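# Here is the input, now give the coordinates:
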Amino acid sequence: MQTIKLNGDVHMPILGLGTFRVRGYSTVYQVLDAAFQAGYRSFDTATVYQNEADIGKALKELLPKHGLTRKDIFVTSKLAPQDHGEEAESACLRSLEQLDCDYIDLYLIHWPGKQGLKSEDPDNKLHRQKSWQAMEKLKESGKFRVIGVSNYTVEHMNELLSHCRIKPSVLQVEYHPLLVQTDLLNFCSSAGIHLQAYSSLGVGKLVSEPQIIKVAGKYRKTPSQVLLKWAVQQGIGVIPKSCNPERIKENFMIFDFSLSEEDINTISSLHSGTRYCWDPTHVA
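Here you go, the predicted structure:
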């Protein structure tokens, strides 16, 4: 497994398992079991996914089954938009309790705005700052190994860097061939922040993109593998999600081939500014 060295001297697998909409203990257990068998060691969840407790319980059973300990895996979770601000510290501690962990490897602010406030409300900035201060405190206490943000724009990132004591280690955003966020990638590269992609497959729609299918045929790989490799080969982390054991295994098998520079450029040229998820650009 290829890893990324984050600022803060923590290593994170460049490929992890996303768990959005993976709910119910039996489903969580089966998905994580298949992931461990395939080789995954990094797992991404969030308060709003409503599966932290089930993931924590499953890990307690699956780690010894696969001959692993807590230090062998990397767990990410995220602060819910409703918990921005004064509620942030208690919400962070609740994630730790739900996951039944002594520490979380990476904890992110999930969204730049506070639930209940209008996007243009300037108070969003104040809530973000208070949330970050709470996360800094928990990182310093050892509860979080590193901290970061999700769905931030360049403007949000510049604002954060203007006041933070601890620099974010990761920015997680929607990133795929139809949404090549070059400005964010360049920003993160220059700031020493790792860019991690979600929705790498365009919520499943990009696997039927003719150009992706063509490239996949050339390498005798699946479109999903090509899409994930396109990101990973550029140093961008990925967290594909699936409940299908074969797909989980397939998505992990991307380390035995390399795309040519020409093919990476061809895939990148598909950029159209298309978003399949949320647009944070309007959040003050």
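
# C-alpha from now on. contacts and neighbour counts both.
Fine.

# ok, which stretches of this protein are helices?
Using DSSP state H, the helices found in the chain span residues 25-38, 52-65, 88-99, 123-140, 154-163, 182-191, 210-219, 223-232, 245-252, 261-268.

# Packing partners of the fourth one?
For helix 123-140, the helices and strands in contact under the criterion 3 or more Cα pairs under 8 Å, 6 or more residues apart in numbering; DSSP states H and E are helix 88-99, strand 104-109, strand 144-150.

# To compare against the first, here's the next sequence to fold:
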Amino acid sequence: MSSSTPPSVLLNTGVQMPLLGLGTYKLLDPEGVYRAVDAALAAGYRAFDSAAVYRNEADLGRALKELLPKHGLTREDVFITSKLGPKDQGERAMEGALHSLAQLDLAYIDLYLIHWPGTRDLDVSDQRNPNNRAQSWAALEELHAEGKLKAIGVSNYTPAHMRELMQSCRIPPAVLQVEFHPRFCQSELRRVCEEYGVCFQAYSSLGKGELVSDPVVMEVAKTCECTPAQVLLRWAVQQGVPVLPKSSNPDRIKDNSRIFDFTLSKTDMDRLSALDCGQKFCRGASAVV
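Alright, predicted model coming up:
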């Protein structure tokens, strides 16, 4: 992957977001975050994804501050995403977003998402959830207008949640980040995003590691002379879907950056897409009202 101009997708804000980013879920120690960010920057990554609930925003901010000069980069060369925790959904959203800014020690965050459609300590069927989502979005719109959040979006929203948001928002979401892989193709949700001009972004592209041993994925990998992880990531980006593979292993981080060095045939793409069976590996949001 080119270190100067990484492949990207155009958001509805007019900003380019890299197709490949480093996910930092479960990277909990400062040294591990530092090593992963160092390896990622060396491999050409220019996007990093964190969240309040990951409890590593401060570590990521410190690592970037130290490592960007080492790699001849500035703040403007990287795209930083973080997310509002469910405990701050609603009236505490402004406070939560500003806390993320402070933890990251940044003047602005490139993309800030509502992490979950529900609220911590509320039942998924609690009728206060829709109002809390609306309150959170209003706070994010305000911070977006102030330039502190360059783009705003959501994560784990269903088609119903997306339609609800689009009916009430002043600023449309730039991104929807959800679980996406060959066994969970999210066709309806992708259509909704296309209808509203929202970038559909994937997490858990490897199905928590289970999909790398899928027989079809392994066959395609053998044919392409690449790793199963590269096949799964390439399947997404070849459809224009940004991915956020997470790893603390420098070699795997480098391997994952090579997904732009090959192309899957239409036959291989179709074989992978045919694995779709609605299987989710992550906790679903569909029950949240």
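
# To which residue of structure 1 is residue 81 of structure 2 aligned?
The alignment partner of residue 81 of structure 2 in structure 1, by TM-score structural alignment, is residue 76.

# which stretch among the helices of structure 1 comes nearest residue 172 of structure 1?
Of all these, helix 182-191 sits nearest to residue 172 of structure 1, with 10.3 Å by Cα to Cα.

# Where in structure 2 does the closest one align, residue-wise?
By TM-score structural alignment, helix 182-191 of structure 1 lines up with residues 187-196 in structure 2.

# Please work out which residues outside the matching stretch touch it.
Residues from elsewhere that reach stretch 187-196 of structure 2 (Cα atoms under 8 Å, 6 or more residues apart in numbering): 158-159, 162, 166, 176, 199-200.

# what do you get for stretch 243-260 of structure 2?
Residues from elsewhere that reach stretch 243-260 of structure 2 (Cα under 8 Å, 6+ apart): 1, 19-25, 27, 32-33, 35-36, 39-40, 43-45, 49, 201-206, 229-231, 233-234, 236-237.

# make it 6 Å
For stretch 243-260 of structure 2, the external contacting residues (Cα atoms under 6 Å, 6 or more residues apart in numbering) are 1, 20-24, 36, 39, 43, 202-203, 230, 234.

# Most neighbours out of those residues, which is it?
Within those, residue 20 tops the neighbour count with 27 neighbours, counted by other Cα atoms under 10 Å.

# For residue 81 of structure 2, give its distance to residue 153 of structure 2.
Residue 81 of structure 2 sits 10 Å away from residue 153 of structure 2, going by Cα to Cα, to the nearest Å.

# what's the burial count for the aligned partner of residue 239 of structure 1 in structure 2?
Using TM-score structural alignment, the partner of residue 239 of structure 1 in structure 2 is residue 244. Neighbourhood size, residue 244 of structure 2 [other Cα under 10 Å]: 24.

# how far away is residue 244 of structure 2 from residue 45 of structure 2?
Distance, residue 244 of structure 2 to residue 45 of structure 2, by Cα to Cα: 10 Å.

# Same check on residue 243 of structure 2?
11 Å.

# Which residue in structure 2 occupies the aligned position of residue 8 of structure 1?
For residue 8 of structure 1, the aligned residue in structure 2 is residue 13 (criterion: TM-score structural alignment).
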